[in-house]
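[1] This is a predicted model, with the sequence first.
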Amino acid sequence: MNQIDLSGRVIVVTGGARGIGYAVAQRALESSARVALWDVDAARLAQSAGELAALGQVSTHVVELTDEASVNAATQATLDAHGHIDGLVNNAGITGGNGPLWELPPDTWRRVIDVNLIGPYLTCRAIVPHMIARGYGRIVNVASVAAKEGNPNASHYSASKAGLIGLTKSLGKELATKNILVNAVTPAAAKTEIFDTMTQQHIDYMLQRIPMARFLQPSEAAAMILWLCSEDCAFSTASVFDLSGGRATY
């Protein structure tokens, strides 16, 4: 495994209790970072932190990412625990189930947009001023290949992740002269617990679209995400990095 130098860095990982977020936290700790796990699931958060504690310093914060006060409180708690924040990985996301647009309830559609797009806006809004004050930061937004292509029966999810790419490009340009780099990754499906919210038909559709004929491993996503969180990433910002096994070629 290649070494990524995150010595002295503090990385916030949203949705860090499971899936790709957990893999990011694990690789960050193995790379000598300290990690703040943000998640809405308090029980799973405690379990994951217990598993990760042997690798390094981990703090846990129960956060409702769609609530500004909750995000602000978690930001302050993270600063109190670690002193500063160097990296933010906006990983938390939901699928909202599957169905044609006209059959998806408006409340479901809005909830997906709130978690997948408003959440990253609120976390960036809370954390970026602290990064500006320190003159350093790395932000990675976990979008999706669905943002590029639009998955049928997932209009809410596809739209939310396309919006996250737009946010990435705008914020990256706004911060380009401040040594704060903002990038996105666009994974194809990774076989995590999020599959429990999808139909088998949708899972099969996603797999048949991947030329490598397999799903993404969370550890593979973590490797790219944490390189983007490192100082080695120095001249890439407002950009999108693919993790789709050949599905998307742009």
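    Done, it's in.
[2] make it CA atoms for all contacts and neighbour counts henceforth
    Noted.
[3] so which strand or helix has residue 51?
    Here residue 51 sits within helix 42-52, counting by DSSP states H and E.
[4] For the nearest residue to residue 246 once chain neighbours are set aside, give me its contacts.
    Leaving aside its chain neighbours, residue 246 sits nearest to residue 211 (5.5 Å; criterion: CA to CA, 6 or more residues apart in numbering). For residue 211, the contact set (CA atoms under 8 Å, 6 or more residues apart in numbering) comprises 245, 246, 247.
[5] Can you turn the buried part of these into a PyMOL selection?
    The PyMOL selection below is limited to those of the contacts of residue 211 classed as buried (16 or more other CA atoms under 10 Å):
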select buried, resi 245+247
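[6] try this one side by side with the last:
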Amino acid sequence: MQRLSGRSALVIGAGIGIGRAVALAFGREGARVAIADCGEAQHRTEAVAAVIASGAEAFSVQCDVTVEADVAEAVRQTIDRHGRIDILVNNAGIGQPPGDFLALDWTDWQRLIDVNLRGVAFGMRHALPPMLKQRYGRIINTASQLAHKPAAGAAVYSATKAAVVGLSVAVAQEVAAHGVAVNCVCPGPTNTATWRASDADWRRWKTQQLPIRRVAEPDEIAPAYVYLASDEASFMIGQSLSPNGGDVSW
């Protein structure tokens, strides 16, 4: 049986990369999927078509997570189209501009906070009320292995992702007794647009640092989200799953 059969999912940041892989994996597991993203409309259209090709229902919505009204509208449309919202994935995020901590100005800092942290908070703020009312929900926030292993040259990015973990754990404790589970996925280096845009020498160095000696493909990260979205993860509360090729081990 499909693990997400009958469930309604909203994946924010689903046009490309890990988010797209998650949306497709949810569709294969039987979920109806709302694909939200602020990127090119073509990416959303292609992701929707791929989910539908797997036999699942899907639609897209434009969503800039720095605009709370956009996030609220994505939640509203999911409920209007699917009758409820069972699963929320907060996956939208941006990387840190090149340079160390002293090279960043406060505009860079604020942009990272607005997308990587406030965007997650907006998603939870608007999805939680209907989930609490129905006494069922799964919220999965994308953090990073850098939340647990901060790196030079990624100070502010690491801080935002560590904050996502902290926020998720705190909210998880508030809502767990009401049927809503909040957890994180903390991916390691993955073959996404952000990875490919980074410095080539650094990519080669980082790959050699990984015990597995390669970066992940998005399809290798998506199963962690499927598990946390499923009823199999009913006892997972405030946890971080970190598919990272051995970059962080504990």
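    Received it, and whenever you're ready, just let me know what you need. Since the model is a prediction, treat every value here as computed from it, not as a measurement.
[7] And the helix holding residue 51 of structure 1, what does it pack against?
    Contact here means 3 or more CA pairs under 8 Å, 6 or more residues apart in numbering; DSSP states H and E; on that basis helix 42-52 of structure 1 packs against strand 34-39, strand 58-62.
[8] Mean neighbour count added to those strands, as a markdown table?
    Compiled in a markdown table, the helices and strands packed on helix 42-52 of structure 1 are given as follows (neighbours: other CA atoms under 10 Å):
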| stretch | mean neighbour count |
| --- | --- |
| strand 34-39 | 27 |
| strand 58-62 | 21 |
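[9] Which among those is found nearest to residue 222 of structure 1?
    Nearest to residue 222 of structure 1, of all those, is strand 34-39, at 13.6 Å by CA to CA.
[10] mean per-residue distance, the closest one to structure 2?
    By mean CA distance after the TM-score superposition for structure 1, the fitted strand 34-39 of structure 1 averages 0.5 Å away from its aligned residues in structure 2.
[11] Could you list the residues in contact with that strand?
    Outside of strand 34-39 of structure 1, the residues within contact range by CA under 8 Å, 6+ apart are 8-17, 25, 28-29, 45, 49, 56-64, 74, 78, 82, 92.
[12] show me where structure 2 has helices.
    Remark: helices assigned in structure 2 by DSSP state H are 17-28, 41-53, 68-82, 106-112, 119-134, 155-175, 193-197, 200-209, 218-229.
[13] winner for burial among those?
    Ranked by average neighbour count under the criterion mean count of other CA atoms under 10 Å, the helices of structure 2 are headed by helix 17-28 at a mean of 26.
[14] Report the angle between that helix and helix 218-229.
    Per axes from the mean of the first three to the mean of the last three CA atoms, to 10 degrees, the angle that helix 17-28 of structure 2 makes with helix 218-229 is 60 degrees.
[15] What is helix 17-28 of structure 2 packed up against?
    For helix 17-28 of structure 2, the elements it packs on are strand 8-12, strand 32-37, helix 41-53, helix 218-229, judged by 3+ CA pairs under 8 Å, 6+ apart.
[16] list the contacts for residue 152 of structure 1?
    The neighbours of residue 152 of structure 1, taking CA under 8 Å, 6+ apart as the test, are residue 100.
[17] still on that earlier bit, so which of the contacts of residue 211 of structure 1 comes closest to residue 153 of structure 1?
    The shortest approach to residue 153 of structure 1 among the contacts of residue 211 of structure 1 belongs to residue 247, at 18.2 Å (CA to CA).
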